[in-house]
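Peer 1: Any chance you could fold what I've pasted below:
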Amino acid sequence: MSAPAEPVLLVDQGSDGLPGLDLVEGLAAAAEEQGYAGFQVPETNCDPFIAAALAARATNDIQIATGIAVAFARTPMTVAMSANDVQQLSRGRFTLGLGSQIQAHIEKRFSMPWSRPAARMREFIRATRAIWSAWETGERLQFRGEFYTHTLMTPFFTPPKNPWGAPPIALAGVGPLMTEVAGEVADAFLAHGFTTRKYLEEVTIPALQRGRATAGRPAGSVLDLGISMPAFVVIGDDQAALDAAAAGVRKRIAFYGSTPAYLPVLEVHGWGGVQEKLYAASKRGQWDEMAGLITDEMVEAFAVIGDAPTVARELVSRYRGVLSRLSFYAPYEVDPQTWVTLLAELHRVTRP
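Peer 2: You can find the predicted model right below:
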């Protein structure tokens, strides 16, 4: 009997944060058993590489990814070493998901340098790949760039050759400059949850294609761009549950919308003026009041809404042919069984 066909839209388990490193192995094993295609670990309240290593040791088939690890909090050498370790532990099931974070966090939380983030990220990824190549080939490490220089790698500090090779790199971004870098030097793109179908089509995909053209990479189809995204869902079996879910999503949209870096997403829809109001309210600490600025139209643009069968159909209708993978983004309390039901519905409607 042949193996079942792979769904045309892969579903990963992702989250804003993990409940504790001691629970990661159980969560990853459960995600694999439930049928998720991937298990993503964020960098919020724990080290993503430790979490990814634990997830790798607890599973056999599911893909493991950092979603994301903050590149500029580290150096290419530290990232190359950590990613190489997880790739080996996972037996080739790891994807290195990188992101830049924002200037305030890099400078004030991590005490690391910030400048020209798109150019710095391009060089960061090239430096990481140069380090992996030196380990693989044994050739002398000779990377000299504007931001990073790596020219010392002695045998004592060189890891054993990784039988699984280097992991693929997925780069997160919102604005067109970072997105172009992803098309140029990364293997996949991680879209932000604060993204709509319209923004993907009008900004993200053209930017990725420009990046590929710059690097002389084949244009390919939209799915060849390897876009994944945490998709907002408003899910519930009755109106009270839907209202509570919508309130949670509305607050999160308002939080993201108050950030100037995310203004382009709102501008695509003609909502640029809302960002100014959200930003001003955030400076006053009026977090609850900000949600009132998010209209029903805005919620419907960012989120799919309904019970599990409806959400499954709408996710496929909205994102099939644009995304390669997605995860469920729900900033509110949900019965865990809801996700099991939704995943089963998605598998039912996406298998070819």
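Peer 1: from here on, contacts and neighbour counts on C-alpha atoms
Peer 2: OK.
Peer 1: which residues does the closest residue to P176 other than its chain neighbours contact?
Peer 2: Among residues not flanking P176 along the chain, A207 sits closest, at 5.6 Å (C-alpha to C-alpha, 6 or more residues apart in numbering). When contacts are counted by C-alpha atoms under 8 Å, 6 or more residues apart in numbering, A207 touches P176, L177, T179, E180, G183.
Peer 1: mind running it again at 7 Å?
Peer 2: Neighbouring residues of A207 by C-alpha atoms under 7 Å, 6 or more residues apart in numbering: P176, T179, E180.
Peer 1: So which of these sit within helices?
Peer 2: P176, T179, E180 (DSSP state H).
Peer 1: hang on, L141 packs against M153?
Peer 2: Yes - look at L141 against M153 with C-alpha atoms under 7 Å: they come within range, at 6.3 Å.
Peer 1: Counting neighbours, go ahead and name the busier of these two.
Peer 2: Each of L141 and M153 has its neighbours counted (other C-alpha atoms under 10 Å); L141 has more, 19 against 16.
Peer 1: quick one more, to check against the first:
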Amino acid sequence: MLAQEADRLGYSVVWAAEAYGSDSPSILAWIAGQTSRIDVGSAVMQIPARTPAATAMTAATIDACSGGRFRLGLGVSGPQVSEGWHGVRFAKPLARTREFVEIVKLAIGRQTVEFHGEHYELPLPGGPGKALRLSFHPPREHIPIYLAAVGPKNLELAGEIADGWLAIFYSPEYASESLATIAKGRGKAGLTLDGFDVVPSVPVVIGDDVEMCAELVRHYAALYIGGMGSREKNFYNELAVRMGYGEAAAKIQELYLAKRREEAAAAVPMDFIDQTSLLGPKERVAARLRDFASAGVTTLCVSLFAPDPESGAQTLRDVADALTLSGVGDLGE
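Peer 2: Okay, the predicted model is just below:
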């Protein structure tokens, strides 16, 4: 229902995520069959969950079935999911991502896939395998590739090898540092930020009371800052520290890992939530949309905090109205 409403309203893309529950390609293939115009994007397909060839096959298939509407978002996930769920060591994630993306591009481009890297070897040496190429012609030889990136090195890699960046906790007030890092990667590839898609996932709650709207986002923020990863390695906690919330980030993590979840949520600073969300009446949301656009966002993904589908659909309509008031950009969900 929500994807169909977004399609009707003119949103540009609907995204689906995966962790260790439902997988994103199945959801996106189903959505593609229920819609006619809106793009469908993985945010993300996990790199440790699939071989590069399987990922390319899936991407090309959904792109073909949807009439060229697929966007391929990739991410390495984190140590706990990669090693605990997929049984894949998390070591050297940047090098693995670079090789993975290169093979995916070869396969989608219908080139004969022969690759000799540190992490992937195709075909395997000394056996009956041979270099192959995709056996059907997808509608496009290039499918847009996005990387989910948080840390500086991964941001630079996204700029170098991808068409877009899937961001989380994107703050217009902090964005210049992240965009400069991406621009550095673009420069390595002889490119600029022109045409590079900056896609933050932004919680949205429409209402008259900004503080009350923020309350719906607190547990989400606490989960990522406090519980997504271990005490030693939590990329989102490190991001909050870089954004200037070091003391709060340490407290949130301590409380969350001690299973004091309500206290952890209460410890998330209101300013952090407000910077990284769209909260309040439509007029206030419109003003923040202008801030996000001025801070380099090219496709803004609204993350709905609604109790039921009809409320979610109303939020989509409210954001569409706010975008009209703002006078900037295209719709993106």
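Peer 1: residue in structure 2 matching the residue nearest to P176 of structure 1?
Peer 2: Here A207 of structure 1 is matched to T181 in structure 2, going by TM-score structural alignment.
Peer 1: and that match, what element?
Peer 2: Assessed by DSSP states H and E, T181 of structure 2 sits inside helix 175-188.
Peer 1: same check, this time on D208 of structure 2
Peer 2: Using DSSP H and E, no helix or strand contains D208 of structure 2.
Peer 1: check contacts around it.
Peer 2: G280, P281.
Peer 1: and what of A107 of structure 2?
Peer 2: A107 of structure 2 neighbours (C-alpha under 7 Å, 6+ apart): A53, A56, V113, R133, L134.
Peer 1: neighbour-wise, which of the residues you listed leads?
Peer 2: With neighbours taken as other C-alpha under 10 Å, the top of those is A56, carrying 23 neighbours.
Peer 1: Identify the residue nearest the residue mapped onto that residue from structure 1 in space, chain neighbours excluded?
Peer 2: Aligned against structure 1 by TM-score structural alignment, A56 of structure 2 finds its counterpart in A80. Once flanking residues are discounted, A80 of structure 1 sits nearest to T128: 5.5 Å by C-alpha to C-alpha, 6+ apart.
Peer 1: which one in structure 2 is aligned with that neighbour?
Peer 2: Using TM-score structural alignment, the equivalent of T128 of structure 1 in structure 2 is V104.
Peer 1: Give me the mean distance between whatever helix or strand its match lives in and structure 1.
Peer 2: For V104 of structure 2, the element it lies in under DSSP H and E is helix 93-108. Compared with structure 1 after fitting, helix 93-108 of structure 2 has a mean deviation of 1.3 Å; criterion: mean C-alpha distance after the TM-score superposition for structure 1.
Peer 1: So what would you say the end-to-end distance of stretch 272-284 of structure 2 is?
Peer 2: 17 Å (C-alpha to C-alpha, to the nearest Å).
Peer 1: about what we covered before: which SS state does the match of A56 of structure 2 fall under?
Peer 2: helix (DSSP: H, G, I helix; E, B strand; the rest coil).
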